[in-house]
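Colleague: the following comprises the amino acid sequence and a computationally predicted model.
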Amino acid sequence: MEETYPPYTKRPAIMVDIVIFTVADERLKVLLIKRGIPPFKGSYALPGGAVQIDTDQSLEDAAKRELFEETGVKNQYLEQLYTYGDPQRDPRGWTVSVAYFALVAADEIKLNAGTDAAEAFWYPIQGNQLKISLAFDHAHILQKAIERLRSKLDYTDIAVHLLSKEFTLSEFQRFSDLLELLQIKP
């Protein structure tokens, strides 16, 4: 029997948004999509989508599914970042987004625009932001993810997830120099 709810218990949609970082061309980059559908058709956004009640067993499963759909990568570093629930964050209606960030090695990625994306590409981060505007509240989400990444670089070894499985000593030294630059607050 299908459950029914009184009007006062209408629920917001649950989404996952993922900030996917990599290092390529000696720069920290983030994966962006160009939206292929409204709202914000033609605008840039972080990858993400709705939690699929029939297939996702958890919010993390939804994030992993979105990560795989956009990059072709499984089993990468994935961490819950924050929950965003401003009722005005999406013009389609009230959506709650559980944001994650992921770290992937550039050589393991096969970019693939997902179901609502016209294209997917890597965009370089400059300071704590991008030089382009993002749809929804994604600029704010990205800024929080950059802050979290920089903070975690100080006290964890998560940076290894940005390296290829095999690397040379000179590649590691250039990577170490880049990490030092990333830790400098703008």
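Modeller: Yes, it's here.

Colleague: only C-alpha atoms for contact and neighbour calcs from this point on.
Modeller: OK.

Colleague: check which helices and strands the longest helix seen in the chain sits against.
Modeller: Counting residues, the longest helix found in the chain (DSSP state H) is helix 138-155. Contacts defined by 3 or more C-alpha pairs under 8 Å, 6 or more residues apart in numbering; DSSP states H and E place helix 138-155 against strand 13-24, strand 77-84, helix 169-183.

Colleague: mind listing what's buried in the last one?
Modeller: The reference is to helix 169-183. Of all the residues in helix 169-183, those buried under the rule 16 or more other C-alpha atoms under 10 Å are Phe175, Leu179, Leu182.

Colleague: closest to Tyr44 out of those?
Modeller: Of all the buried residues of helix 169-183, Leu182 has the smallest distance to Tyr44: 23.5 Å, by C-alpha to C-alpha.

Colleague: I'd guessed that closest one sits against Arg150; true?
Modeller: Yes - Leu182 lies in contact with Arg150 (C-alpha atoms under 8 Å); the separation is 6.5 Å.

Colleague: now Pro124. Nearest residue, chain neighbours left out?
Modeller: Lys29 (4.3 Å; C-alpha to C-alpha, 6 or more residues apart in numbering).

Colleague: isn't there a strand covering the one you found?
Modeller: Yes - according to DSSP: H, G, I helix; E, B strand; the rest coil, Lys29 belongs to a strand.

Colleague: ok so, going back, mind checking the helices and strands packed on helix 138-155 for the one nearest to Glu69?
Modeller: The minimum distance between Glu69 and the helices and strands packed on helix 138-155 falls on strand 13-24, with 11.5 Å, by C-alpha to C-alpha.

Colleague: take the one below as the second:
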Amino acid sequence: MTLTAAVPSGERNRVQNRAHVPLAVSTVIFALRPHPETGLSTLWLPLVRRIRDPFEGLWALPGGWVRADESLADAAARNLLETTHVRPAYLEQLYAFGDVDRSPTGRVVSVVYWALVRAEQIEREPEGENVRWVLADELPELAFDHNLIVEYALWRLRTKVEYSRIAQAFLGETFTLSELRHVHEAIRGVALDPANFRRQMLSGDALVVTDERVTGGRHRPPRLYRYDTSIELADNGPLPPYRPEGNRS
């Protein structure tokens, strides 16, 4: 006896309806860019303008439907590349948003990812009529529940930067402690005491001192550090970390 035959017709229809809930992905991508007024490094993210109903004309997060032959992470990376031309080095699943009334056209479940990119990756990608970078803490009204999604992503990033080496996603291979502190300040939105920050960073084993120093300054050149590459950007538990296409060794 099959499951379908054992279920009353009314209940069977409800089961079938639940099984066909559309699945989509959205991505919150963060980059550090100067604030237009203060010039301080600040979190920005890209939005795309919706060109059809529902919410035609409103801004939204990059996203789209999941294809049958791709993973969720690959779908998020593909949609991000198609809409913003950005290929992130770091991509992590954030949360699944599936409130029944989050879309006026019917039930849609969105698996949301968040990504981090360096400023030089976006500087060479000009904004278009339907793509715009905005301050993460000064969002307009967004389509669907995307304001809530960004709020959650910001909380996740600001929490995670305090106990992981995720800040490296905004830096080059080597960096000074001052550059690392500025990234932490930009993400957390607070000024940090340089001496305390230095002591905190050097008390662990994640940072590796190099033999290199910054050259060209008038003062004693600061030493360059790097992260221990045997440690992942963030603890992903038993799940494998996301590897960008073409770099999945």
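Modeller: Perfect, I can see it now. Here the structure is a predicted model, which is why all the values come from computation and not from measurement.

Colleague: hmm, back to that, angle of the longest helix of structure 1 against helix 169-183?
Modeller: 120 degrees (axes from the mean of the first three to the mean of the last three C-alpha atoms, to 10 degrees).

Colleague: what's the mean deviation for helix 138-155 of structure 1 versus structure 2?
Modeller: Helix 138-155 of structure 1: mean distance to aligned residues in structure 2 after superposition is 0.5 Å, counting by mean C-alpha distance after the TM-score superposition for structure 1.

Colleague: that helix aligns to what range in structure 2?
Modeller: Here helix 138-155 of structure 1 aligns to structure 2 at residues 146-163, judged by TM-score structural alignment.

Colleague: list the buried residues of the longest helix of structure 1.
Modeller: So helix 138-155 of structure 1, judged by 16+ other C-alpha under 10 Å, has buried residues His138, Ala139, Ile141, Leu142, Gln143, Lys144, Ala145, Ile146, Leu149, Arg150.

Colleague: want to throw these into TSV with distance to Asp56 of structure 1?
Modeller: As requested, the buried residues of helix 138-155 of structure 1 are arranged in TSV below (distance: C-alpha to C-alpha, whole Å):
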residue	distance to Asp56 of structure 1
His138	23
Ala139	26
Ile141	23
Leu142	24
Gln143	27
Lys144	25
Ala145	24
Ile146	27
Leu149	26
Arg150	30
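
Colleague: which of those lies at the shortest distance from Gln80 of structure 1?
Modeller: Proximity of these to Gln80 of structure 1 (C-alpha to C-alpha) peaks at Ala145, which lies at 9.8 Å.

Colleague: list the contacts of that closest one.
Modeller: Val19, Leu81, Phe101 (C-alpha atoms under 8 Å, 6 or more residues apart in numbering).

Colleague: of the residues you listed, which is the most crowded?
Modeller: Using other C-alpha atoms under 10 Å as the neighbour criterion, Val19 leads these with 27 neighbours.

Colleague: skipping adjacent residues, who's closest to the counterpart of that one in structure 2 in space?
Modeller: In structure 2, Val19 of structure 1 lines up with Val28, judged by TM-score structural alignment. Nearest residue to Val28 of structure 2, sequence neighbours excluded (C-alpha to C-alpha, 6+ apart): Trp114, at 4.5 Å.

Colleague: and Arg87 of structure 2, what's its match in structure 1?
Modeller: Using TM-score structural alignment, Arg87 of structure 2 pairs with Lys74 in structure 1.

Colleague: what do you get for Asp99 of structure 2?
Modeller: By TM-score structural alignment, Asp99 of structure 2 lines up with Asp86.

Colleague: how about the strands in structure 2?
Modeller: Using DSSP state E, the strands of structure 2 run over residues 23-34, 41-49, 59-60, 63-65, 90-97, 109-116, 131-135, 207-213, 223-227.

Colleague: would you list those in CSV and tack on distance to Arg198 of structure 2?
Modeller: Formatted as CSV, the strands of structure 2 follow (distance: least, C-alpha to C-alpha, whole Å):
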stretch, distance to Arg198 of structure 2
strand 23-34, 21
strand 41-49, 20
strand 59-60, 39
strand 63-65, 39
strand 90-97, 25
strand 109-116, 24
strand 131-135, 28
strand 207-213, 11
strand 223-227, 12
